[in-house]
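Trainee: Got a predicted structure plus its sequence, pasted below:
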Amino acid sequence: MIQIETAWLLLLPVMFGIGWLAARWDLRLENRMDERERMRQQRSTFKGLSLLLNEQPDQAIETLVKIAQLDPETIELHFSLGNLFRRRGETERAIRVHQHLANRDDLKPRDRDHAAYELGRDFLRAGLLDRAEASLNRVGHGKFAAPAKESLLEMYQVERDWKKAIIAASELESLQGKSHHTEIAQFYCELAQESLHAKDLASAERSIKEALQVVPNHTRALILQGDYLMALEQPAQAIDAWSVVATSHPAFMHLIADRWMKAHTDIGKSEAGLDRLCELLNTQASGELLDVVHKQVMQIRGIQAANTMLSQVMQHSPSLSALSKLAETRLALEEGNANPDRVQELKSILHLLRQRTTSLARYTCGNCGFRARRFYWQCPGCNNWEAYSPRRSEGVAPSGPSM
């Protein structure tokens, strides 16, 4: 018995050694299989890229999707390729790539949200707004929720769907933790503007109240409130609304100066209305307000009063616009004196001044530098709201487009 037990004891190290060798062999086989799998994935990746380069996108996408099934880390490759296609203007290819990912059920929620967001951007680029909206609304509450809402907000503004824009901006406020009150107030003003054009005064009143609730004493909302009261044939109340603009936002009075004068005329107080506008010229003499005041003074008080008013403006706020109006007034005076030489001289001066002021007078966006002859609440260049200065400049902008 003792000899048998000793033999078994001698065999134990041999058995352990064989087991160790077998384990090592299995590990080597497993490593070889992993290496073969990696090589196969690499070959599939290169095959997919080769198909892309050879203008075979469908086969390439199928190959890359198979790689994604085997190795989820390659999903980032799909996103990179889709974004590359979109930047190159190959929107259909980008849609194919992102649509394959968005429709997969085996992806992580974060990757599905990412795919839905990118697909929505693809549809936006292609002008397929309904599909873009559906795709962006599929994005959950993760990392891509705020970018998706931003894209939806941009799309709703393009579509001029102001009610949906208000909802998107409100949701974006809660996601980002920052205020979008300026945009929301402007959206309500757009709704009010549309209602006034459609003569739906009840809807216009509601939208104006909502805008003023979001931003108290909002300039555009006050202007529209006056327009609403004028539509109700209540000029005195309209003057009250616009008086807040004259006091709190005098730089915007040029936008309503004509309507201001009409309201005062309707109640028989045109002189009082003109006096208030003339007072504003002490600080707001540049731009369109001067044009309106000059026209009204000429009509109500005569040429000599306009000449005196412009001479005063040239003393405290000289500008090419004021000089042009002064030349126009002096020309009217000289035409009454029947002095042909003086009249011809003033006509030449006035012609040159008008050319110069027409080519230089522009409103300029403070965000992108876009310049335009008329005032915009939303910049046509960068789409930012309330980015335009209400003051019309006469200098040459250093950069930025114009229209």
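Mentor: Noted; the coordinates are in hand.

Trainee: From now on I want contacts and neighbour counts done on CA atoms only, so please keep to that.
Mentor: OK.

Trainee: List the buried residues for stretch 293-310?
Mentor: Neighbour counts using 16 or more other CA atoms under 10 Å place V293, H294, K295, Q296, V297, I303, A306, N307, M309, L310 of stretch 293-310 among the buried residues.

Trainee: take the one below as the second:
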Amino acid sequence: MEFDFSLLLLALPLVFVLGWLASRMDLRQLRMENRQAPKAYFKGLNFLLNEQQDQAIDAFIEAVQNDPDTSELHFALGNLFRRRGEYERAVRVHQHLLSRGDLVADDRHRAQHALALDYLKAGLLDRAEEALLKLEGTRFEAQARLALLANYERSRDWEHAAGVAKKLEAAGQGSFAGRLAHYLCEQAAALVVAHKLEEASALLQQAIATAPHTPRPRMDMAALQRQQGLQQQACATLAEAMQQAPAATPLIAPLLAAAAIAAQSIAPALALLKTRYEDGSSIDVLDAIVTLEAANGDSALTARQWYARHLEKEPSLVAAAKWIAGEKLEHEQFHPQVQRALDHAVKPLTRYRCAACGFEAKRHFWQCPGCQAWDSYPALRVEEL
């Protein structure tokens, strides 16, 4: 049977027409999609860049409604809700993502991490813990552990915090020895309140072994020893703390002075503090020297002379106020008013300031109340920074 080429010639225009119609339909669909989701998405992005979050949220909601299967739009919308403090709406968005059966594993882990952040921001610590624990073995594991650590610290769950810190250290995320020592000190403090002094002492010994150059464990141990009437041992512990952590000398000096007076062992403590004062002229060390000199009864220099010597070394308004407090002024009737004005002026200078966030406080903190950073407070007063 011979092939009829006339049929082929008739079919070619038909194939061309069908191809043209199919291409037009594809272009029409593409234009329709571009008219819907991308347009709303880029509009929302523009609002976001212009810091118009309300309009950005409306645009992203419109984009999600036009293309409900796009996970990226859901993530953008959930993050916007969290940034605005609308944690319930953020939770609903991320829970919706987790409920989708077509979500790939990586996006599922990402949604789980976002949900955990929603709970953390909302203060729902138990739900945040549950969500973070599900991220073990994922690419968000390190971030989840850091968030979990902050969660346990916030709830003062020191045992679980220690467990997470050890995992982070084992994974090469840095040294957590200082934090682990603080956790042990916090647990010891709770035991002291419960009058379990032997158990508290054991934890403090463990803290000293964990972080030998951290001053807090020895300072807390000295306080415990003084509570048990072991004044001489407390002096030795504080002297050792000063040797291991010289930067903490201004914090240790007042404690050493009090322990030395109680132990009637003033001379060794006085000699040590004078040496430390020459190495770094801190007002707290000077105050401890003045206290010990007064308790000794045979001081070579009076308190006023000590503060005058300090002023020769450092232009200190705090030392000037202490010096003038013991001086007899020419117009003595105005002395109380002058002293009151000076004391008021030096108050801000005697505070401690967090090196991480700048939060100032009257007393020294091991963990900043503002930013929750550990060991961020220098031992020096604001005037000495």
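Mentor: Looks like it came in fine. These figures come from a predicted structure and were not determined experimentally.

Trainee: Next, the TM-score between them, please.
Mentor: After superposition, the two chains reach a TM-score (TM-score structural alignment, normalised by the length of structure 2) of 0.80; 373 aligned residues with a CA RMSD of 3.8 Å.

Trainee: Take the buried residues of stretch 293-310 of structure 1 and keep only those in helices.
Mentor: Of these, the ones assigned to helices by DSSP state H are V293, H294, K295, Q296, V297, I303, A306, N307, M309, L310.

Trainee: wait, which of these is closest to E386 of structure 1?
Mentor: Closest approach to E386 of structure 1 among these (CA to CA): V293, at 25.0 Å.

Trainee: just the helices in the stretch 151-300 of structure 2 please.
Mentor: 158-170, 177-193, 197-210, 215-227, 231-244, 249-263, 266-279, 283-296 (DSSP state H, counting those that start in this stretch).

Trainee: closest to E314 of structure 2 out of these?
Mentor: Using CA to CA, these put helix 283-296 closest to E314 of structure 2, at 9.8 Å.

Trainee: what residues does that closest one touch?
Mentor: The list of residues contacting helix 283-296 of structure 2 from outside it, by CA atoms under 8 Å, 6 or more residues apart in numbering, reads 249-251, 253-254, 257, 261, 266, 270, 273-274, 276-277, 299, 302-303, 306-307, 319.

Trainee: ditto for stretch 158-176 of structure 1
Mentor: 145-146, 149-150, 152-153, 156-157, 179-180, 183-184, 187-188, 190-191.

Trainee: try it again with 6 Å
Mentor: With CA atoms under 6 Å, 6 or more residues apart in numbering as the test, stretch 158-176 of structure 1 has contacts from L153, Y156, S179, I184, F187.

Trainee: which SS class is R104 of structure 1?
Mentor: Put simply, R104 of structure 1 is coil when judged by DSSP: H, G, I helix; E, B strand; the rest coil.

Trainee: and which of the buried residues of stretch 293-310 of structure 1 is nearest to I18 of structure 1?
Mentor: In terms of CA to CA, no member of the buried residues of stretch 293-310 of structure 1 lies closer to I18 of structure 1 than V293, at 106.4 Å.

Trainee: Aligned counterpart of the closest one in structure 2, please.
Mentor: Structural correspondence for V293 of structure 1 with respect to structure 2 (TM-score structural alignment): I289.

Trainee: Relative to Q372 of structure 2, how far out is its match?
Mentor: From I289 of structure 2 across to Q372 of structure 2, the span is 33 Å (CA to CA, to the nearest Å).

Trainee: Could you do A190 of structure 2 as well?
Mentor: Separation of A190 of structure 2 from Q372 of structure 2 (CA to CA): 20 Å.

Trainee: In a markdown table: the contacts of stretch 158-176 of structure 1, plus distance to A102 of structure 1 and neighbour count.
Mentor: Shown next, in a markdown table, are the contacts of stretch 158-176 of structure 1 (distance: CA to CA, whole Å; neighbours: other CA atoms under 10 Å):
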| residue | distance to A102 of structure 1 | neighbour count |
| --- | --- | --- |
| L153 | 22 | 21 |
| Y156 | 23 | 19 |
| S179 | 31 | 13 |
| I184 | 32 | 23 |
| F187 | 32 | 25 |
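
Trainee: Max pairwise distance over the residues you listed: which two?
Mentor: Spatially, the most separated pair among the contacts of stretch 158-176 of structure 1 is Y156 and S179, at 18.4 Å (CA to CA).

Trainee: N103 of structure 1 - how many residues pack around it?
Mentor: N103 of structure 1: 12 surrounding residues under other CA atoms under 10 Å.

Trainee: brain fart, H218 of structure 1
Mentor: The local packing of H218 of structure 1 (other CA under 10 Å) involves 21 other residues.
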